[in-house]
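Q: Sequence and predicted structure, then a few things I'm wondering about:
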Amino acid sequence: MNNMHSVSTEYWHPLDNGKIQCDLCPRFCQLNDGQRGLCFVRGRVGDEIRLLSYGLSSGFCIDPVEKKPLNHFLPGTPVLSFGTAGCNLACRFCQNWDISRSRQTQRLCDSAMPEQLVRAAIAHDCRSIAFTYNDPVIFHEYAIDVAKACHQHGLKSIAVSAGYVCPAPREAFYQHMDAANIDLKAFTERFYKRICGGSLAPVLDTLEYIHHQTDTWLEITTLLIPGENDSDREIARLAHWICTHLGDGIPLHFTAFHPDWKMLDHPSTPLDTLRRARMIAHEEGLKYVYTGNLPDPEGNTTYCPECDRPLIRRSGYTITEWSLTPAGHCRYCGHPLAGHFEATPGHWGSRRLPISINR
C-alpha cells in the first residue's frame, strides 16, 4: 500500500512478550510485526501501530442527514457520507458486512485527503460530512483530520459509531465531532458478547461521556432483532437507562432488522414491534422516539413534548411539514425543541447520490 496511506498512531504500548498492544478500543489487540488488529485497518509495522488506510474509502455518497439517523441536527440538509473497510466489532447481523468485515484492500477503492472531501462536500451544497458505513473509531486519525478541515470551511462533522472505544482516544475524537449517532445494539452483556464480540459497559460509558462532557449533539439507534433484543423488559430497561443517565431529551431511534450476513435465519422485524418499542420508551419518559427502516408516518414525526402537536412531519427522509419558529421552538406553544435547528429546513429530501471525489 502507498506510504501516503500509512500514518503513525498514538494509542498503543509495547508488552514484555515483544508484542505491541493497541489501546484504541477495548479489544486491546496484541500484535506481532506485520499483524493487523481485528479492525483490519490498524496494524503493527516495526515498533509501532500504524493506521494503514489513511485517505482511503470504500465509497462516497450524498445522503439526507436523517439517514444517519439524525432527526434533530440540521433537518433536511445533505451530508457527504463515507467509510473505510473493517470494524472493531463483529456483529453477526451487520448490514454493511461487505465493507465492515472486509479483509481486502480492494474494498478501499477511492482515495481522498481531508481537503478533497471538504471541497466535494461544498460543491454538493452539503452542510456536513459523516463518518459512517463502518465505525470511525478505527480510522481515528483520518476522521479527526477531516473534521478539522470541515471546521476550517464552516462544515459540521458527524460520527456514526458503536461507541466501542477507550477513554483517551474517545476524548481526543469527540472534541472534533459536532453530532453523533451511537448504536446501542442491545441492553444485555450476553447480546454484546455472543452476537457482537464486544461488551456493553464501554458503550454505556461512551454515551455518558458524549452527553455530559462534550458539546456533541447525541442521538441513539437500536436495531431490534426478533427474539434477541426486542422483549418488552429489555426495551423498557434500555429506555429507562437513557432517561435516567442521559436525560429525557435524547432522541432514540428503533430500527427494523432484515436478515443479513450470519443471521439469515432470523425473521425481519415487524412494524408492530417498532411501534410497541416506541410506546414503551415514551412510557419510560423519553420525549423523542422514532421508528426506522419501515414506513411509519407517526414514528417519523417529531412532536412537541409539551403540547403534543406535530412539528416536523416526514415522508421517508423528506420533510413535509415544518412548524418550528426560527429559534427552534414549537410554533403553537413556544416550547423549545431539543437539537440543532436552523430558521428553515433543508430540502435535500430522500435522494441518495453516489459521487466520485477525484473526478
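A: Arrived safely, thanks for sending.

Q: only C-alpha atoms for contact and neighbour calcs from this point on.
A: Noted.

Q: Report the secondary structure state of the residue nearest the centre of the chain.
A: The chain has residue 160 as the residue nearest its centroid, 1.6 Å off, counting by C-alpha atoms, centre = their mean. At residue 160 the chain is in strand, as set by DSSP: H, G, I helix; E, B strand; the rest coil.

Q: And the one 10 residues further on, by the same measure?
A: Under the three-state scheme (three-state DSSP), the conformation of residue 170 reads as helix.

Q: What sits closest to it if chain neighbours are left out?
A: residue 206 (7.7 Å; C-alpha to C-alpha, 6 or more residues apart in numbering).

Q: part of a helix, is that neighbour?
A: Yes - Residue 206: assigned to a helix according to three-state DSSP.

Q: this is the comparison structure:
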Amino acid sequence: MSEMKDESFRTSCLLCPQHCQLEQGQSGKCHTRENRGGEIISLTYGEVAAWNLDPIEKKPLYHFYPGSWVFSVGGFGCNLSCSFCQNHEISQKRQAGRKVSPAELAFQARNSLGLCFTYSEPSMWFEMIRDTAPLVRAQGGKVVLVSNGTMSPSFIEELIPWLDAVNIDIKGFSEEFYQNYCGGKLSWVLDNVERIAGRVHLEITTLVIPGANDDPEEFTELSRWLHNLNIPLAWHLSRYHPAYRLSVPPTERKTLDRLGEIAKEWLPYVYLGNVRGGSTTFCPHCGEVVIQREPVIVNRLNQGCCPKCGEGISGKF
C-alpha cells in the first residue's frame, strides 16, 4: 500500500481519492484501513461480511452469461456515505466477520461462473481481490466487480487485468448530488468509467431517487455522456425504496418509464430495475425480444445474434 508520511506518523491513505489523512491508530472514512506506525494496513483482510450464491442478473449484469450463477462475497466498509445505502449494515461500519483465505474463496466459487466482489464497496478489500482473482482465473472462473467507481487510478489499473466484468454505480450526474448524498465526487467515478470502458465488460447502474437525481435534463446529459464512451452499453435504471437515512417516497413507475425513454434515445440496452417488465433485452435493430427474464430466463439468441434479423447483441453469451 502506497502512502505519504510525516515525522509524526501522520499518513495519507492513497487507495481511493478521499486520501484520508490518518494519525497513528486512526482509521479512515471507510472504517477498514488504519495507520499503524506510519503504515496503512487493512483491518478486513480475510474477513467476510456476507457471501451467497446469486444469479448474475442480481448484480445487475444482463449481458454477461445470462442465466448463470456467481458466488458473491463482500467485506465491510465503504469510502462513500450514501444516505440511501441499502447495505448500510455492512458498508458503514465494521464488525467481526467470518475469517476466510483467498484459496477458500476460490474454492467456494469453483462450481459457479466465478467470483463476484460486491455488497459493500469491494475496492476497500483491494488486497483480497488482488490475491484471490488469480486463483479464480486459474480454475477457469470469471472475476466480477460491483463498485461505486471511487478508487485511485493506480489501484484500479492493477486490478483490471484480472477482471472479466464490472458494474459501476453512477449515482447521479452532478457534483452537488455526490457531495450532498454520497460524500464523494462525480469526477472520480467518471474518470474510472472511462478507464474501464472497452477493456472489461462494463454495465452501469443508477438508482433513481425522486427529487434528487431524476431531473430529465440531467438524465439526458448522462445519457449523452455514456453514449460518447462509444461502446454498446447496458444501463440499469433502478427504482429507489426508502433505506438508511433517506425516507423520501419510492420512485414512481412513470418516472422510470420517462427516464428510460430518454436513455433509449442514446443507448442500445436500457433496463428498469425493481419493477415488473423492465428486464427484457430487445434487439436494438429490429426490436425482437432476444432475452426474456420474467418469470424465468429464456435466451432466444442464436450464437449471440438476434434470431429474427441476425443483429449481433453486445455481451458475453
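A: Good, I have the coordinates. Being a predicted model, the structure only gives us computed values, none of them experimental.

Q: follow-up on the earlier one: please say which position in structure 2 the residue nearest to the centre of structure 1 maps to.
A: Under the alignment (TM-score structural alignment), residue 160 of structure 1 pairs with residue 146 in structure 2.

Q: if we can go back for a sec, trace the residue nearest to residue 170 of structure 1 over to structure 2, please.
A: Match for residue 206 of structure 1 (TM-score structural alignment): residue 192.

Q: OK, contacts around its match?
A: Residue 192 of structure 2 is in contact with 149, 150, 151, 153, 156, counting by C-alpha atoms under 8 Å, 6 or more residues apart in numbering.

Q: likewise residue 241 of structure 2?
A: Counted by C-alpha under 8 Å, 6+ apart, residue 241 of structure 2 has contacts 249, 250, 251.

Q: which SS class is residue 204 of structure 2?
A: Per three-state DSSP, residue 204 of structure 2 ends up strand.

Q: which residue lines up with it in structure 1?
A: Per TM-score structural alignment, residue 204 of structure 2 is aligned with residue 220.

Q: Any idea how many residues pack against its match?
A: Residues lying near residue 220 of structure 1 (other C-alpha atoms under 10 Å) number 23.

Q: I figured it hits residue 255, correct?
A: No - judged on C-alpha atoms under 8 Å, residue 220 of structure 1 makes no contact with residue 255 at a distance of 10.7 Å.

Q: anything in contact with each of the two?
A: Contacts common to residue 220 of structure 1 and residue 255, judged by C-alpha under 8 Å, 6+ apart, are absent.

Q: circling back to that earlier point, the match of residue 204 of structure 2 and residue 286 of structure 1: what is the separation?
A: 12 Å (C-alpha to C-alpha, to the nearest Å).

Q: From residue 192 of structure 1, how far off is the closest residue to residue 105 of structure 1 other than its chain neighbours?
A: Closest residue in space to residue 105 of structure 1, ignoring its immediate chain neighbours: residue 85 at 7.7 Å, by C-alpha to C-alpha, 6+ apart. With the distance defined as C-alpha to C-alpha, residue 85 of structure 1 ends up 21 Å from residue 192 of structure 1.

Q: Show me which of these two is the more surrounded one.
A: In this view residue 85 of structure 1 and residue 192 are compared by other C-alpha under 10 Å, and residue 85 has more residues nearby, 31 against 20.

Q: What residue in structure 2 is paired with that one?
A: Checking TM-score structural alignment: residue 85 of structure 1 goes with residue 76.

Q: Regarding its match, which helix or strand does it belong to?
A: Under DSSP states H and E, no helix or strand contains residue 76 of structure 2.
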